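*Asks:* Quick one: sequence plus predicted model below, questions after.
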Amino acid sequence: MLTILDRYILKRYLMTFLGIMLLFIPIGIMISLAEKIGRIIDNEAPLDEVIIFYGNFSLVLGNLLMPILLFLSIIFFTSKLASNTEITAILSSGVSYWRFLRPYLIGASIVAVLIFLMGMFIVPRASIGFNEFEFKYFKKGRQDRQTTNIFTQLNENDFIYVSSFEPKRQIGYNFTYEHFGENDELDYKISAANIRWVEKDSLYRLTSYKKRKIRNGVELVETKRRLDTLFSFKINDLTPVSYAADTKNLFELNDFIKDQKRKGASNVNVYILAKYKRWALPIAAFILTLIAVAVSSVKRRGGMGFNLLMGIALGLVYVFFDRIFGTMAEQSGFSPLLAVAIPNVIFGALAIYLLQKAKR
């Protein structure tokens, strides 16, 4: 049951956090709009699409900044409590420091649940429209996926390869399809100058088609100038968009990663890292809450300004560690799990140290 103290601190916790979110997100929208208004006008983006884009932008930005804004909001209102000697009065009345932390942990639990639901289910849907708009109007001409030397394993027996792929035209060049039978021996191989998806007929068109197969030690070759046929894969399975992981909810992302592992995708670590980061953000809410309380609950000569400065510095260090280890996981063989865990372990230990120091 919540006491008066719990309700008082919890109300300040949630209201300050909500206030800072409502302050920073419109600022982010204004900055983005000021930067991109020229391209919006030049590309004649419809007003309704722009409005929907900035609605999605608000969700994506809010989810990205939520842990850091939570951190700053706690420092802000806890510093005010300390400067008004309210914390001294609370602790002097016989309330232990750990009991004083309880409403903060309740608030962190509420925010962690919000972060979890946002990151796992709400933001992925918003990311679809956000990224599609970005590449349609702001990143015109840029590719949103790998387009050269694409190798994909469809299952245990089938492999496909194209030297280059044009997503807009849905055509791949220097196409190869290999099927292996028993004992991992090549059963047949299909090659073509290009493969094109013909949407109106729902089939694939191969140009300069050639099929080689071996039967009883004899090589059989079938060639055609053009062949319309069907395959079990979709043309976009050749290479997913670069932001694919951002657009999938918890269950879809698990299935997607499993599928990419089966195909032997070279960038599967990017998707695994995105998955672990979603799980790490709710944990970060607790760690940053504890650090913020420890930093700001002690009355200092510099007051709130000094506490905010220290908080911003710690926040930047946290983001730096997160980026460094994330880049290592994406571009090397470094474990995505360790890339996510190390910053949280370091700052978790820092939180415990600072709390013990603040308590004394």
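*Replies:* Cool, the structure landed.
*Asks:* from here on, contacts and neighbour counts on C-alpha atoms
*Replies:* Will do.
*Asks:* Please, where are all the helices along the chain?
*Replies:* Assigned by DSSP state H, the chain shows helices spanning 4-42, 47-83, 86-92, 97-100, 102-117, 123-133, 250-263, 268-296, 303-331, 336-359.
*Asks:* Buried ones in the fifth one, by neighbour count?
*Replies:* Yep, that's helix 102-117 we're talking about. 102-109, 111-112, 115-117 (16 or more other C-alpha atoms under 10 Å).
*Asks:* now the last one
*Replies:* For helix 336-359, the neighbour count (16+ other C-alpha under 10 Å) marks 336-341, 343-344, 347-348, 350-351, 354-355 as buried.
*Asks:* circling back: most tightly surrounded among the helices of the chain?
*Replies:* helix 268-296 (a mean of 22; mean count of other C-alpha atoms under 10 Å).
*Asks:* hold the first one in mind and look at this next one:
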Amino acid sequence: MIKKLDKLIIRSFLGPFIVTFFITFFVLMMQNLWKYIDDLVGKDLDLFTIGKFLWYASATLLTLSMPIAILISSIMTFGNLGESFELVAIKSSGISLLRFMRPLIWVALLLCGITFLFANYVIPYATLKFKTIYYDIAFKKPALDLKPGTFYKHIPGYAIKISKKDADGKTIHDVVIYEQQSQLQDNSIVAERGTMKLSGDKKYLEFVLQNGHRYQERGNSVDTSTEFIRMGFKEYKKLFDISSLQMMNTPDSVFKNDFKMMSIRLLDKSIDSTQKQRDSLRKKLTVDIGTQMHYLNLPDSIWNKTPAVTSDTAAALAKLPDSVKIKVYDGALAIAYALKNTYQLSGTEIDTKRNGIKMGLIEWHRKFSLSLACLVLFFIGAPLGSIIRKGGLGMPLVMAILFFLIFHLLNMFGEKFVKENMTTPLIGMWLAILVLTPIGIFLTYKAMHDSALFNKEFYYRVFKDLRQSAGPLVNKLKRKQ
């Protein structure tokens, strides 16, 4: 049965947690939007496409928003209780800090589970959809927007320039169109004015030009001589295929083999399969080397039993008859080149598989480490708030940002160390947890014993005592001098 004290602490925590979670989520979402703003602007995307892009992009931010929200809200909760002396009253009644924290520990464990389920099932799907939409948007050409005085070059094979566009958006003046049919020929159209309109399916752009000339060059790549044609017109229709300006609909299956799009079960299967392929390549490399250096496997071979007579190749060849020197040298050179090619080809494949295993393990450990980070940051935030005893968004927010920066930097450094083969995925992806867990234990211990860790008066008294104790020693040294 939940006691009144448990209800008090849970109620005090939920309000700041909900507020800080959505604020953090919004800030990260805006940061993500500015990251991709250059790919979104100027491509005439509809609101539904932009909405899907932001929706799937925001889903990937939950595992980062949750630890920040827990850290900030736990500091604020215990800081408010400490500032209002409620925490002092609870401790004076004989209730320990851990007992008071117990309901929030269960809440933190629940949030860890939610974060893991989200990271294992929702984020892989959202990441797959996000990458597919982003790929289509990134490779979509800018929307049809003819600006006066500049060339529009996004229609394949054409460069279009106009000097003026009327308010109706259709009538254009002083039109120049450069058309490249082949690498050797450039045709052009010049007109005083004209109108433009899109077809019903928006796949074609129709220009109806008036009072102009068409300049055309005819020839072929074999004969350098060409025929130049100049044609005047009162009205001329030109049709442009603009289907390439529309956004592609790439299927999701293109990116489904990325490790970020896999759950724990799929990652286990993929990593195990890749390990088997790597081991098979290693065995194949051993067999290929044994085939090329067949004398290594002969039962009567003494290549590794008799010490070499000389290390000088020229001296060794000098001992051979002249009739076989060239044959032996060419044979040895052919074997050396064959071994080099075998090592290069097989080594590249083995390195690819090894990197694949490494990236799979990074994603595997990431799902667990980010989930457990919610609990670790809670054990940093709760005792830190009880020690600081300050509520609001002042000191708690500063301390929360400081510890989150440490957490985030350790995460980035750990992943980078793994990718550069400086450490294993187990250590690299858990680096932040390994560093912050002792800090959380230390802060919890200090909070349980009412430490004055962040009390400036405590440090002032310590400094004053040190100065008083060092005074006689300083005076003694002065007298000796």
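*Replies:* Sure, I can see it. Since we're looking at a predicted model, the values are computed, not measured.
*Asks:* before we move on, the earlier item: let's have the buried residues of helix 102-117 of structure 1 in TSV, adding distance to Ser79 of structure 1.
*Replies:* Output for the buried residues of helix 102-117 of structure 1, formatted as TSV (distance: C-alpha to C-alpha, whole Å):
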residue	distance to Ser79 of structure 1
Arg102	17
Pro103	16
Tyr104	14
Leu105	17
Ile106	19
Gly107	17
Ala108	18
Ser109	21
Val111	20
Ala112	22
Ile115	25
Phe116	28
Leu117	30
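*Asks:* Span of stretch 116-126 of structure 1 from start to end?
*Replies:* Terminal residues of stretch 116-126 of structure 1 lie 15 Å apart, using C-alpha to C-alpha, to the nearest Å.
*Asks:* so how far is that stretch off the chain centroid?
*Replies:* 10 Å (C-alpha atoms, centre = their mean, to the nearest Å).
*Asks:* next one: stretch 259-266 of structure 1
*Replies:* Worked out by C-alpha atoms, centre = their mean, stretch 259-266 of structure 1 lies 19 Å from the chain centre.
*Asks:* now stretch 7-24 of structure 2
*Replies:* That offset, for stretch 7-24 of structure 2, works out to 29 Å (C-alpha atoms, centre = their mean).
*Asks:* Next: stretch 13-33 of structure 2.
*Replies:* 20 Å.
*Asks:* For that stretch, give me the average deviation versus structure 1.
*Replies:* With mean C-alpha distance after the TM-score superposition for structure 1, stretch 13-33 of structure 2 departs from structure 1 by a mean of 2.8 Å once superposed.
*Asks:* Check stretch 395-410 of structure 2 too.
*Replies:* Stretch 395-410 of structure 2 sits 1.8 Å off on average (mean C-alpha distance after the TM-score superposition for structure 1).
*Asks:* Can you check which part of structure 1 that stretch sits on?
*Replies:* Mapping stretch 395-410 of structure 2 onto structure 1 (TM-score structural alignment) gives residues 306-321.
*Asks:* hang on, the earlier thing: redo the helices of structure 1 as CSV? Include distance to Thr176 of structure 1.
*Replies:* As requested, the helices of structure 1 are exported to CSV (distance: least, C-alpha to C-alpha, whole Å):
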stretch, distance to Thr176 of structure 1
helix 4-42, 40
helix 47-83, 39
helix 86-92, 70
helix 97-100, 64
helix 102-117, 42
helix 123-133, 30
helix 250-263, 15
helix 268-296, 22
helix 303-331, 27
helix 336-359, 32
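*Asks:* and of those helices, who's closest to Lys211 of structure 1?
*Replies:* Proximity to Lys211 of structure 1, assessed across these by C-alpha to C-alpha, is greatest for helix 250-263 (22.7 Å).
*Asks:* Ile257 of structure 1 versus Leu61 of structure 1, what's the distance?
*Replies:* For Leu61 of structure 1, the distance to Ile257 of structure 1 - C-alpha to C-alpha - is 24 Å.
*Asks:* Leu426 of structure 2 touches His365, doesn't it?
*Replies:* Yes - under the criterion of C-alpha atoms under 8 Å, Leu426 of structure 2 makes contact with His365 at 7.0 Å.
*Asks:* Count the residues that sit near Glu219 of structure 1.
*Replies:* 10 (other C-alpha atoms under 10 Å).
*Asks:* Which residues are in contact with it?
*Replies:* Applying C-alpha atoms under 8 Å, 6 or more residues apart in numbering, we find Glu219 of structure 1 in contact with 212-213.
*Asks:* Translate it into the numbering of structure 2.
*Replies:* Using TM-score structural alignment, Glu219 of structure 1 lines up with nothing in structure 2.
*Asks:* again with Pro343 of structure 1
*Replies:* Match for Pro343 of structure 1 (TM-score structural alignment): Ala432.
*Asks:* That concludes my questions; thank you for your assistance.
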